[in-house]
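In: below is the sequence, then the predicted model.
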Amino acid sequence: MSDEAPLTCSAKGCTADAVWALQWNNPKLHTPDRRKVWLACDEHRASLGDFLASRRFLREVVPAAEGEAR
């Protein structure tokens, strides 16, 4: 049994378990190697990804467990 809390989707009002880690950065604020992470369930992966991509912030989408380990 794990003592770790489950990862939860970052979408407003969503309480679903996160499956994806959307790694992003704002080049006006962060160095190129800096990665911020939004977590997403399957339902919100596209909408959160589209939001970040439209601003050219999205860098990579990886499984949530992998994204948290980095």
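Out: Here it is on my side, so go on. Since the model is a prediction, treat every value here as computed from it, not as a measurement.
In: switch to C-alpha atoms for all contacts and neighbour counts from now on
Out: Noted.
In: which secondary structure state does residue 33 sit in?
Out: Under DSSP: H, G, I helix; E, B strand; the rest coil, the three-state class of residue 33 is coil.
In: can you give me the strands in the protein?
Out: Using DSSP state E, the strands of the chain run over 20-24, 36-40, 58-63.
In: run through the residues that contact residue 27.
Out: residue 57 (Cα atoms under 8 Å, 6 or more residues apart in numbering).
In: deepest of the strands of the chain, which one?
Out: Ranked by mean neighbour count, the strands of the chain are led by strand 20-24 with a mean of 24 (mean count of other Cα atoms under 10 Å).
In: next, the one to line up against it:
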Amino acid sequence: MVSVSDEPLADEPLICSAKGCREPAVWVLAWNNPKLHTPERRKTWLACEEHREHLGQFLGVRGFLKDVVPLAEWRAAENGAGG
């Protein structure tokens, strides 16, 4: 039986969310669609340096983009909140 998960395995590098990109992620783009999500809900896309601006513009023109944070900072905040 195959297990499917949205969560990456601990030893797998996080990769950019841009279509076809396999570069390591260095940015987190936090967003939500106000028609679908409560105001405090945050979905995330990951971005490499090359695709950060493109993905941010895509979300921004739709009014979805809430924050852009370096991946290391995002992980530190998550680890601090959980501990």
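Out: Perfect, I can see it now. Keep in mind that what you see is a predicted model, and the values were worked out from it rather than measured.
In: give me the TM-score for these two chains.
Out: Here the TM-score for the pair of chains, by TM-score structural alignment, normalised by the length of the first structure, is 0.89; 68 aligned residues with a Cα RMSD of 1.4 Å.
In: hang on, the earlier thing: ok, which of the strands of the first structure comes nearest residue 50 of the first structure?
Out: In terms of Cα to Cα, the element of the strands of the first structure nearest to residue 50 of the first structure is strand 58-63, at 8.5 Å.
In: does residue 22 of the second structure touch residue 16 like I think?
Out: Yes - between residue 22 of the second structure and residue 16 there is a contact under Cα atoms under 8 Å: 6.3 Å.
In: let's have the strands of the first structure in CSV, adding distance to residue 30 of the first structure.
Out: Shown next, in CSV, are these (distance: least, Cα to Cα, whole Å):
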stretch, distance to residue 30 of the first structure
strand 20-24, 10
strand 36-40, 9
strand 58-63, 13
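In: residue 22 and residue 16 of the second structure: which is more packed in?
Out: residue 16 (24 against 13; other Cα atoms under 10 Å).
In: wait, the more buried one sits on residue 23?
Out: Yes - if you go by Cα under 8 Å, residue 16 of the second structure and residue 23 touch, sitting 5.8 Å apart.
In: what touches both of these two?
Out: With Cα under 8 Å, 6+ apart, residue 16 of the second structure and residue 23 have common neighbours residue 48.
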